[in-house]
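K.L.:
Need a 3D model of the sequence below.
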Amino acid sequence: MIGAAAFVRNAHLDIFAANALARALHAEALDSDEQPPSLARFVFRPPPDGPTTAGRASPTTRSAG
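P.N.:
Here you go, the predicted model:
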C-alpha cells in the first residue's frame, strides 16, 4: 500500500520503526524522551500538566451509554 501509515510494534505497544506518515500521525507519542516510544505509556501515563488520554476519554465513554 502506497501512502499508508505503518509502524512496527511489539506486544507491549513499543514502537520500533515507523514510516513518515505514521510519524506525522503519532508525532506526540513518538516524541518521547523514553525509548523506545510506547503507545501504552502515551495513553495511560499522565502528562505533567493534566489527565491521561484515557482519562480524558472516560467521561465521553460514560455519557455515550
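K.L.:
C-alpha only now, for contacts and for neighbours.
P.N.:
Will do.
K.L.:
The closest residue in space to residue 29 that isn't next to it in sequence sits in which helix or strand?
P.N.:
The shortest distance from residue 29 to any non-neighbouring residue, by C-alpha to C-alpha, 6 or more residues apart in numbering, is to residue 42 (5.6 Å). According to DSSP states H and E, residue 42 maps onto helix 39-44.
K.L.:
If you count contacts, what does that helix end up packed against?
P.N.:
helix 53-63 (3 or more C-alpha pairs under 8 Å, 6 or more residues apart in numbering; DSSP states H and E).
K.L.:
Let's compare: structure for the following, please.
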Amino acid sequence: MPEVEFPAPVWRKSSHSGGGNDCVEVALFAERVGVRDSKNPDAGALSVSPRGWAGLLGAVGRA
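P.N.:
Okay, the predicted model is just below:
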C-alpha cells in the first residue's frame, strides 16, 4: 500500500494572546482539533473532538 502524505498542520494562536509564548496554539484537522503549549510545541499535542473543543471554549468563557 502506498504511503499517504498529509499536509503539516497550521498552528495558530489567538489574536488575544498578547504576542508572547504564554498561550496555547490550535490546529484544525479533518475531524479533530489539536491543542499544544506555545512554549514547548515539540512536547506533543492534545487531540479533542470539535464538540469537546466547543465545550472547553464555552467553559472557559464562563470562568
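K.L.:
Once they're superposed, what TM-score comes out?
P.N.:
Here the TM-score for the pair of chains, by TM-score structural alignment, normalised by the length of structure 2, is 0.25; 31 aligned residues with a C-alpha RMSD of 3.7 Å.
K.L.:
How about whatever helix or strand residue 60 of structure 2 lives in, which residues are buried there?
P.N.:
Element membership for residue 60 of structure 2 (DSSP H and E) is helix 50-62. Using 16 or more other C-alpha atoms under 10 Å as the test for burial, helix 50-62 of structure 2 gives 50, 53.
K.L.:
helices and strands around it, which ones?
P.N.:
Judged by 3+ C-alpha pairs under 8 Å, 6+ apart, helix 50-62 of structure 2 is in contact with no other helix or strand.
K.L.:
got the contact list for residue 17 of structure 1?
P.N.:
By C-alpha atoms under 8 Å, 6 or more residues apart in numbering, the contact set of residue 17 of structure 1 is 7-9.
K.L.:
Any of those buried? List them.
P.N.:
The buried subset of the contacts of residue 17 of structure 1 (16+ other C-alpha under 10 Å) comprises residue 9.
K.L.:
Buried ones in the helix holding residue 42 of structure 1, by neighbour count?
P.N.:
Applying 16+ other C-alpha under 10 Å to helix 39-44 of structure 1 flags 39, 41-43 as buried.
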